[in-house]
Structures are given as C-alpha cells and as structure tokens.
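Q: Here is my input; please provide its structure:
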Amino acid sequence: MSPPLFWVDEVPAAGTEAELSGPEGRHAVTVTRIGAGETILLGDGRGASATCEVVGTRGKDALRARALEYRFVDRPKPQVTLVQALPKSERSELVVELATEAGVDVIVPWQSSRSVARWVGSKADKGVAKWRATAAAAAKQSRRAWIPEVTDLASMTDVRARCADVLDGGGRVVALHESGRDAFGGIDFRSAPGVVLVVGPEGGLSDEELADLAALGAQVCVLGPQVLRTSTAGAVALGALGVLTDRWDLPGGRS
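A: The predicted model follows:
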C-alpha cells in the first residue's frame, strides 16, 4: 500500500526537511497516528511530491519529515474538463469525489435549466467552496499529484464560451445524453489537446441545450447501453478516456 499523502504549500527537495502542521499536521499525527520512522508523501497538488521519512512529531498537530525523493508529474493529456450540471444536494459531493478519483482536470459546476438545485448568491460561494474541499480530499485519498481545478458557478453562456475555446483549439466537446447517435468509443480523443464532457442533471440536458452545444460543434453521444445517473456519468466517461487515450499510462515524472 502506498504511503499516505498530505498537502503542503512547498514540497521539500531531496535531502531537506519540512514541517507538516495545521489541519494536515493534526490529521497526520492525531487521526492517522503517524510516528517517527514512517514513510509519508508530501505534495503541493500542482504536480510536485516527495517521499519522506518522518523524523519526529511535536504535540498533536505537527511533524518533521526528511525528503528522500522528489518527483514532478505532468498533467495527463488530453486534459479533461467536466461541465457538471448541479445535481441534487445529496449527490453533490459524490460527483466531485468520483470524477477526481477518475482523473478529471477541471470541474465546472453548471446551473443548467433542469437542475433542481439552485445556487444563488452566497449559496453559490458555499457550494463552490465545498466542491473544492471535496476535490482536494479526494485527490489526497487517491494519491493524485494534481488537485483538479473547480471553477466558479457557470451559466450556459460560460459553458458555450469554454466549449468554443476547446473546439477552436482542435479539441473535442462531448455532451453525454441517451438520445445521442454517436458512440463514445468511436470518437478520436487521442489526437485532441483537450476534451470537454458535458453532463446534465437528473432530468437530463434540455433540447435547447443539446441544440446549442451541437451548433457549436459538440458531439452528442452515449457511453453504452445503460442510462447512467448524473453522479456517475462523468466518472465512467473519464474511465473510458483513460483507456481510449494515453491518460492512464504510468507517469514517468522527473526527479
């Protein structure tokens, strides 16, 4: 089993020491009960990490560790953005957790026309903050080198602009919907520099949204014979992309 990962602002170079304190230090010392001599990973969520040996602990919320090996991992290619319509509240964080574990690079919370959940005013700020915290926790649990970016709440205008940028750059935009005529596995993702996956809410994408996306050049497609829930569709698509592209190749990194 790989060592536990903890987030730091700056990853120590090999042969140097670093202190882990604050909430991460408390979790390591008090919750995980990490002690001297054990191995941990320290990462910054921006590609850098170090395998470290714990030198000692201080109180209930701090430890010192010596870096044994430094590593940097590039983002996988193509980069994948998930435009996720707001799901019902009980499944809201599950969407982010599953997509993060499956390797998403950017998550765009989207107030679609059929979303039951409504993020208005301060509720939008709280919702985005919760999604960002969930992404960081899921990235740590899955030992990811990169914490996925979670953007501010997007409107359809924002989504159109993002999709247009990716298409202009030679990327692919795919709207996942049961009415799609294209098979997900038949799309050439390997040559695309970027991919946008658009997932609707429990009620699905509206006809207007599908037409809007198709007019931009998006492909409306199905993943398979089953109709997936909004909370799992993005993660399943990311898993398929891992096989259809080089995204799941073992990272070489650089020391």
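Q: Could you use CA atoms for every contact and neighbour count after this?
A: Noted.
Q: Output the longest helix belonging to the chain.
A: If you go by DSSP state H, the chain has its longest helix at helix 122-141.
Q: any residues touching that helix, and which ones?
A: 4-7, 93, 96-97, 100-101, 109, 119, 145-153 (Cα atoms under 8 Å, 6 or more residues apart in numbering).
Q: Only whichever of the residues you listed are buried, select them in ChimeraX.
A: Here is the ChimeraX command that selects the buried residues among the contacts of helix 122-141 (16 or more other Cα atoms under 10 Å):
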select :4,5,6,7,93,96,97,100,101,109,119,145,146,147,148,149,150,151,153
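Q: So which of the contacts of helix 122-141 belong to helices?
A: Per DSSP H, the contacts of helix 122-141 map to helices at 93, 96-97, 100-101.
Q: one more to line up against the first:
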Amino acid sequence: MTHWLYLPELASTGTAAVLEDTEAAHAVRARRLREGDVVCVFDGAGRTAAARISEVIKRPLKVHLALEAQQHWALPEVRIHLTSALPKGDRQTTMLDMVTQLGMTDFTPVNFERSVSRAGTGSQDRWRRVLIESCKQSQRPWMPLVHSSIDLAEWISGPSDDGVVNLVAHKEGESRSAVIEESLVEAKQVRLLVGPEGGLSESEFARLHQTQTTMVSLGEGVLRVEAG
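A: Below you'll find the predicted structure:
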C-alpha cells in the first residue's frame, strides 16, 4: 500500500519538496519509511503527486522528496455537508475521523437548545489535524471544509434549491432506502442535520417540520451524535 503524506504547498512545488516537523516524523517514525520508498503527497485541495524519498536527514528531521507529475482530481459530484451538534471531548475527533473517511465534504457545527458542547478557541486547528490524518488514511485528495458554528435558524434559512436535499436524522423518520430512492438520486448537495445528545426540543422539532426537510431514520435504536 502506498502511504499518503500531506504537503499543503504542493501546487507551488516543482520536482522536489521537503517534509519537516510533524509530517516528517509521521513518515519516518510512524510509517517507518526510508530512502527509496515511494509515497503519494496531497495538498487537501484535490492535487496529488507520486514521490520518492530521496534523502532523510535526522537532525533536524527532514524528508526530501523527488516528485513526479501532479494530478488534479475533480470535486465529488455530490457534496455531503454534515451539520451537527458537537459531542463532548474526544468524541468530536471520533466523529470527524469517521465521517471524513466516509466521504463528508463539509462540516458545520450547529448549536441547539440542548447542546452539551460548543466550538471553542483552537477547535478548528484541532479538527484540521484530524481531517488531515483521516484523508491520509482513506486516501482522499479533497479535505473537507470546516465552517463556523451556526444556530438552527441559520440552518433552516440555508439553501433549498433544486439539487439540494435537506435531511434531519431522527428516529421517527423515513427509512434510508425510501429517502435514497425518492430524494438522493439527482442530488448535488446533501445537508444532513444531526441533533444533540438530549434530542431536539419540541420547538426545534416543530420548526423543522414546517420546512422543506425530510426526517430520516438511521436505524431502530437511538444513536450517539458521532454515530449519526
């Protein structure tokens, strides 16, 4: 298996590049890569390139790469925008890791009446590190976009044009197969709203029922936020 490494400046790089700090340590200490090994570098904006490790300098740790021709990948045909309440602590990391590997293209935290956690100082930097690692694991050239927190009113006033499907995860919603058959076939963007651990309040549930959204059930049980 070819290992992926993150090189954000790939677009402006010629035939040679250098990995330093965290990414160099990941390549040498975590992946045990050595001179002569072939890897794939990506910038998170759709560009990838095959590269061969030409030299490893141990102090300070640097990994020199010889790059081949770059490839630019098209954006996914359907944007999957997860708009969700935040779970507590490390479960935020679990959620973002899993949904990135599954194909999420956008993430927006949503504040609800019963939210148990909100985005704080440094959250976006921490989440970005998670997204990078998830893209390397799943070999995804496009890193998901992380947007600023919104409240439910802002979500409701969001796009509802042709090609945009607005879904709300709820135990009493329609089955997944029915929604996919009726709503998702021609979708260009899917916005999935996942509520907080305490569930939607009565007023929030009523407001959503008055909008052009579809309640969708993800199973018979009540799932954790990060599993939604």
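Q: TM value for the aligned chains?
A: Here the TM-score for the pair of chains, by TM-score structural alignment, normalised by the length of the second structure, is 0.88; 224 aligned residues with a Cα RMSD of 2.2 Å.
Q: how about Arg190 of the first structure, what's its partner in the second structure?
A: Matched to the second structure by TM-score structural alignment, Arg190 of the first structure sits across from Val185.
Q: which residues touch its match?
A: By Cα under 8 Å, 6+ apart, the contact set of Val185 of the second structure is empty.
Q: Kindly provide the distance from it to Ile80 of the second structure.
A: 13 Å (Cα to Cα, to the nearest Å).
Q: Gly228 of the second structure: what's its closest spatial neighbour, skipping adjacent residues?
A: Distances taken as Cα to Cα, 6 or more residues apart in numbering put Val194 closest to Gly228 of the second structure, at 6.5 Å, once the chain neighbours are dropped.
Q: Pull the number of nearby residues for that neighbour.
A: Residues lying near Val194 of the second structure (other Cα atoms under 10 Å) number 24.
Q: what do you get for Leu238 of the first structure?
A: Other residues near Leu238 of the first structure come to 23 when the count uses other Cα under 10 Å.
Q: That one contacts Leu98, doesn't it?
A: No: with contacts counted by Cα atoms under 8 Å, Leu238 of the first structure stays clear of Leu98, the gap being 9.7 Å.
Q: so Glu19 of the first structure sits in a strand?
A: Yes: assessed by DSSP: H, G, I helix; E, B strand; the rest coil, Glu19 of the first structure belongs to a strand.
Q: do you know how far the residue nearest to it when sequence neighbours are not counted is from Val29 of the first structure?
A: Among residues not flanking Glu19 of the first structure along the chain, Arg64 sits closest, at 4.5 Å (Cα to Cα, 6+ apart). The gap separating Arg64 of the first structure from Val29 of the first structure is 11 Å, by Cα to Cα.
Q: So for these two, which residues contact both of them?
A: Counting by Cα under 8 Å, 6+ apart, the common neighbours of Arg64 of the first structure and Val29 are Thr57.
Q: so what's the spatially most distant residue from the centre of the second structure up against?
A: The centre of the second structure is farthest from one residue, Arg59, which by Cα atoms, centre = their mean lies 33.9 Å away. Applying Cα under 8 Å, 6+ apart to Arg59 of the second structure gives no contacts.
Q: and the residue nearest to Gly228 of the second structure, what pairs with it in the first structure?
A: Val194 of the second structure maps onto Val199 in the first structure when the alignment is built from TM-score structural alignment.
Q: That match and Val116 of the first structure, how far apart?
A: In this view, Val199 of the first structure and Val116 of the first structure are 14 Å apart by Cα to Cα.
Q: ok, now Ala28 of the first structure?
A: Look at Ala28 of the first structure and Val116 of the first structure: by Cα to Cα, they are 38 Å apart.
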